[in-house]
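> the following block contains a protein sequence and its predicted model.
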Amino acid sequence: MAEKGTGAQGVTALAEANAPVFETLVQMTLDTFERSGLDEETYLLARIAALVALDASAPSYLLNIGTAAEAGVPLEKIQGTLVAIAPVVGSARVVSAARSIGEAFELDISTQDE
């Protein structure tokens, strides 16, 4: 099985591929961070919160949570972000996010009901 790139490594790999769409996404992300005026941790947590609100796919979580981990954002802060936004986005979005995160990082999050 091919090794997956995560976080910044994954973004770098996408940018180095001859893939103009991914190059554009990487550049947009870099530009947005610089203009946001946020520190790196807050910026990454805000992005993760937005992914939950949008019911994002597993690869989106892989890149963003991987980047957060590489930047030293503690798992507890990511979990805290999910808890903080649950009343706004709803439990269904948070559960869907947990499944996508589990899928992205190949975690077994099955329940007894399954």
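Now that the structure is in, tell me what you want to look at.
> all contacts plus neighbour counts: C-alpha atoms, from now on.
Noted.
> buried residues in the helix ranked longest in the chain?
Ranked by residue count and defined by DSSP state H, the top helix of the chain is helix 20-36. Buried residues in helix 20-36, counted by 16 or more other CA atoms under 10 Å: 22-23, 26.
> against which helices or strands is whichever strand or helix holds Val94 packed?
Assigned by DSSP states H and E, Val94 falls within helix 91-104. Counting contacts by 3 or more CA pairs under 8 Å, 6 or more residues apart in numbering; DSSP states H and E, helix 91-104 is packed against helix 40-53, helix 58-70, helix 75-89.
> if we go to 6 Å?
helix 58-70 (3 or more CA pairs under 6 Å, 6 or more residues apart in numbering; DSSP states H and E).
> alongside the first one, take a look at this:
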Amino acid sequence: MATASETPVLDTIAAMTLDSVERCHMDDRTLILARLAALVAMDAPAISYLAHMSPAIKADFTVEQLQDLLVAIAPVVGTARVMSAAGHITEAFGVTLALAESEAEAMAQAEADSRKAS
């Protein structure tokens, strides 16, 4: 029997993602591009892109490369989905940056508190 969790949906999605990554033989950049293209095709909400922003940043994707992805798939998925995706990606990227900034501020504050205690 499965262990009870306070976040069963997120835990399930995380487990599915991990299993997928372990079974996939694509390099990180290709995997991210494939997943982002699939999200665009599905007209996924911004929160769906959020899980892919940090890996995209770690894989050194630039804004221009993400724009190139949207340009490449526009004839297949359509302009409405591409424009929707551009907004969702921008929103998810903004949240990712805000979280990173908040984390950096918390680390700086902890370091400052540690120095004061010394």
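It's in. What you see is a predicted model; the values in this text were computed from it and never measured.
> TM between them?
With the length set by TM-score structural alignment, normalised by the length of structure 1, the two chains reach a TM-score of 0.70; 91 aligned residues with a CA RMSD of 1.9 Å.
> where does the helix holding Val94 of structure 1 end up in structure 2?
Mapping helix 91-104 of structure 1 onto structure 2 (TM-score structural alignment) gives residues 79-92.
> now do stretch 70-81 of structure 1
Stretch 70-81 of structure 1 covers residues 58-69 of structure 2 once aligned (TM-score structural alignment).
> and that stretch, how far from the chain's centre?
12 Å (CA atoms, centre = their mean, to the nearest Å).
> ok, now stretch 67-78 of structure 2?
Mean C-alpha position of stretch 67-78 of structure 2 versus that of the full chain (CA atoms, centre = their mean) differs by 19 Å.
> report the buried residues of it.
69-70, 73-74, 77.
> could I get these as a markdown table with distance to Cys24 of structure 2?
Converted to a markdown table, the buried residues of stretch 67-78 of structure 2 look like this (distance: CA to CA, whole Å):
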| residue | distance to Cys24 of structure 2 |
| --- | --- |
| Leu69 | 20 |
| Leu70 | 23 |
| Ile73 | 22 |
| Ala74 | 25 |
| Val77 | 24 |
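> closest to Ala110 of structure 2 out of the residues you listed?
Leu69 (39.5 Å; CA to CA).
> so how far does stretch 79-87 of structure 1 sit from its counterpart in structure 2?
Taken over the aligned residues, the distance from stretch 79-87 of structure 1 to structure 2 averages 0.9 Å (mean CA distance after the TM-score superposition for structure 1).
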